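Engineer: here is my input, please return the structure:
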Amino acid sequence: MKIKVIVVIVISLLSFKNSAQETKSYSDAWFLLLNNYEFSEKWSGGSEIHWRNTHFLSKKQQLILRPFITYSPTESPLAYSIGYSYLRSYPYTENAIPATKPEHNIWEQITLSQAYKELSFSHRFRLEHRFQGNLVMNNNQNYTVDDFSFSNRFRYRLTVRYPIFNNWFINIFDELWINMNENFQYPAYDRNWLYLGIGYEILKNGNIQVAYLHQNIKKSDNLFEVHPTLQFTFQYDFDFRRKEKNQ
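Structural biologist: Modelled structure (predicted):
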């Protein structure tokens, strides 16, 4: 009898939660250009350019520019990175920001790489320190940026890569995002990404990928957004160590 009562209570709570929460869906199309630069056996750099559209291609959503540098100890599965991201977000729905909003963040990252037979795994831990522009309406009824607010965010990504045949491969990852305040307190769910892509290796150091990215984003306690996303990625790595060897 007690078990039945508990089951009824749980079902009732879940029903109330689902009815109290609103979920909206928007289709996205994202384009990524990724580059890595090998300087030595231990040091490398990288750059990323992200252009994101929503309502598939009809509305611009976000621009991201992200340079970084990485230190990889010899014969170690760990890599340590530090980088900077500039984000320019655009209003795209009635629930989004009212005007274009800038963000600057500095981040540290540790990546653990593993392999099992033909499978390649990586665990990525990133801590972001975010400076987000505060939008304030002026006397002309236009929004301007008035100072910046500071907060932190933690991200964990598990990636699995598997070669299929010839130069084709499958890439899968899941990434969890956790928001925190300026003192690393009050962690709260921000979003989750689930990525399934197929890629093809071109030239010697490059590849292209086409993927489906499923995003679940918490906008508020009562509002979630789901973004089914088609993502196109081009990656090319530059190895400057060869020039040193040939000289």
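Engineer: C-alpha only now, for contacts and for neighbours.
Structural biologist: Noted.
Engineer: and the longest strand seen in the chain, what's buried?
Structural biologist: Counting residues, the longest strand found in the chain (DSSP state E) is strand 143-163. Residues 143, 145, 151-163 are the ones in strand 143-163 that count as buried (16 or more other Cα atoms under 10 Å).
Engineer: and that strand, how far out from the chain middle?
Structural biologist: Between the centre of strand 143-163 and the centre of its chain there are 6 Å (Cα atoms, centre = their mean, to the nearest Å).
Engineer: try stretch 156-166
Structural biologist: The chain centroid and the centroid of stretch 156-166 are separated by 17 Å under Cα atoms, centre = their mean.
Engineer: let's compare: structure for the following, please.
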Amino acid sequence: MKRKVFYFVLLLLNLGITHISFAQKKTVLSHYHLWNTAIGDVQLHNKFYFNSELHLRFTSQCEGFQQYLFIPGIKYAHSKGLSIAAGFTYFKNFPHGKSPLPIALSENTLWQEVTLSNKVKQYSFFHRLRFEERFTQRLVISETGNTGTDGRIYNNRFRYRCLVNRPIALKEKVYVMAFNELWINIPGGTTNLSLNQNLFYLGSYYQFNKGLKLGVGLMHQYLNRGNELAESNCMLSLLCLYKIESRK
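Structural biologist: Sure thing, here's the model as predicted:
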């Protein structure tokens, strides 16, 4: 009972904080993108897994990269309802959209996370709590107007994702999946407590076997870019989920 109450409180936190920054008066830009994601686990030994994510994100016309991310990590599956992980993210953001960066900027991030899961009838819930230590390239503009980078800016960020899925057809081969994720800036460095971004996803996937799932969905991103500017972006998302277990 206590565990169910805890999960319910997490869900309310996610839904409640989502709109903190939405009411502020800002200029809101809109973009449309294509996001491709591959996420997988490779079993190393017993409950230890090498986890990796690869994100290739393209501009609305698929003329070039919007962003790409590589996220390796090590995960320990303590039980069916609890896993912990730690890893590294390399992220590069390219000039794109209606208010583009003058040059491409990269970010190196260390992260630690806990994932809790539970099941209610046919619904499977996953709650991921992640803490990040971010090292983002500092953009500088010279007196002559030239742009470049000078070192890195350090900030922290907290993320909470609530994901739910359930089978809907073909003898539990086809699933519907939805998630909402909050990204919250932690005070310190150059940031104050604020909503960095919010992601909402709705889609479905086909489970070919225990180790491979392919899915497609739509995603909405609210991205807070300061006191006066924000983005409201829509993406088509293509997803590959895989799991490779060692043979016993």
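Engineer: which element follows the longest strand of structure 1 toward the C-terminus?
Structural biologist: Downstream of strand 143-163 of structure 1, the next assigned helix or strand under DSSP states H and E is strand 168-180.
Engineer: neighbours of Tyr201 of structure 2, just the number please.
Structural biologist: 20 (other Cα atoms under 10 Å).
Engineer: hmm, it is touching Tyr222, no?
Structural biologist: No: the criterion here is Cα atoms under 8 Å, and Tyr201 of structure 2 misses it with Tyr222 at 11.9 Å.
Engineer: how about the strands in structure 2?
Structural biologist: Going by DSSP E, structure 2 shows strands at 27-29, 32-45, 48-58, 65-79, 82-93, 105-120, 123-141, 147-169, 174-186, 194-209, 212-224, 229-244.
Engineer: okay if I get the ones you listed as CSV plus distance to Arg3 of structure 2?
Structural biologist: Below are the strands of structure 2 laid out as CSV (distance: least, Cα to Cα, whole Å):
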stretch, distance to Arg3 of structure 2
strand 27-29, 39
strand 32-45, 26
strand 48-58, 25
strand 65-79, 15
strand 82-93, 12
strand 105-120, 9
strand 123-141, 12
strand 147-169, 15
strand 174-186, 20
strand 194-209, 25
strand 212-224, 29
strand 229-244, 28
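Engineer: Val5 of structure 2 is nearest to which of those?
Structural biologist: Proximity to Val5 of structure 2 (Cα to Cα) singles out strand 105-120 among the strands of structure 2, at 12.0 Å.
Engineer: which residues sit against the closest one?
Structural biologist: The contact list for strand 105-120 of structure 2, computed with Cα atoms under 8 Å, 6 or more residues apart in numbering, reads 80-94, 124-137, 139.
Engineer: once you drop chain neighbours, what's closest to Ile141 of structure 2?
Structural biologist: Residue nearest to Ile141 of structure 2 in three dimensions, not counting chain neighbours: Thr147, with 4.5 Å by Cα to Cα, 6 or more residues apart in numbering.
Engineer: now the corresponding residue of structure 1 for Leu182 of structure 2. Nearest residue, chain neighbours left out?
Structural biologist: In structure 1, the residue matched to Leu182 of structure 2 (TM-score structural alignment) is Leu176. Among residues not flanking Leu176 of structure 1 along the chain, Asn192 sits closest, at 4.7 Å (Cα to Cα, 6+ apart).
Engineer: how much space separates the one you found from Leu34 of structure 1?
Structural biologist: Using Cα to Cα, to the nearest Å, Asn192 of structure 1 is found at 21 Å from Leu34 of structure 1.
Engineer: those two: who's more crowded?
Structural biologist: Neighbour count, other Cα under 10 Å: between Asn192 of structure 1 and Leu34, Asn192 has more, with 20 against 17.
Engineer: please say which position in structure 2 the more buried one maps to.
Structural biologist: Using TM-score structural alignment, Asn192 of structure 1 pairs with Asn198 in structure 2.
Engineer: residues in contact with that match?
Structural biologist: 18, 180-183, 221-223.
Engineer: cool, and Phe208 of structure 2?
Structural biologist: Contact analysis of Phe208 of structure 2 by Cα under 8 Å, 6+ apart lists 173, 214.
Engineer: tell me the counterpart of it in structure 1.
Structural biologist: Phe208 of structure 2 maps onto Ile202 in structure 1, by TM-score structural alignment.
Engineer: quick check: that match vs Asn166 of structure 1, distance?
Structural biologist: 11 Å.
Engineer: farthest pair in the contacts of Asn198 of structure 2?
Structural biologist: Asn180 and Leu223 (13.7 Å).
Engineer: and the nearest residue to Gly215 of structure 2 once chain neighbours are set aside, how far is that from Asn156 of structure 2?
Structural biologist: For Gly215 of structure 2, ignoring the flanking residues on the chain, the nearest one in space by Cα to Cα, 6+ apart is Tyr205 at 3.7 Å. Separation of Tyr205 of structure 2 from Asn156 of structure 2 (Cα to Cα): 33 Å.
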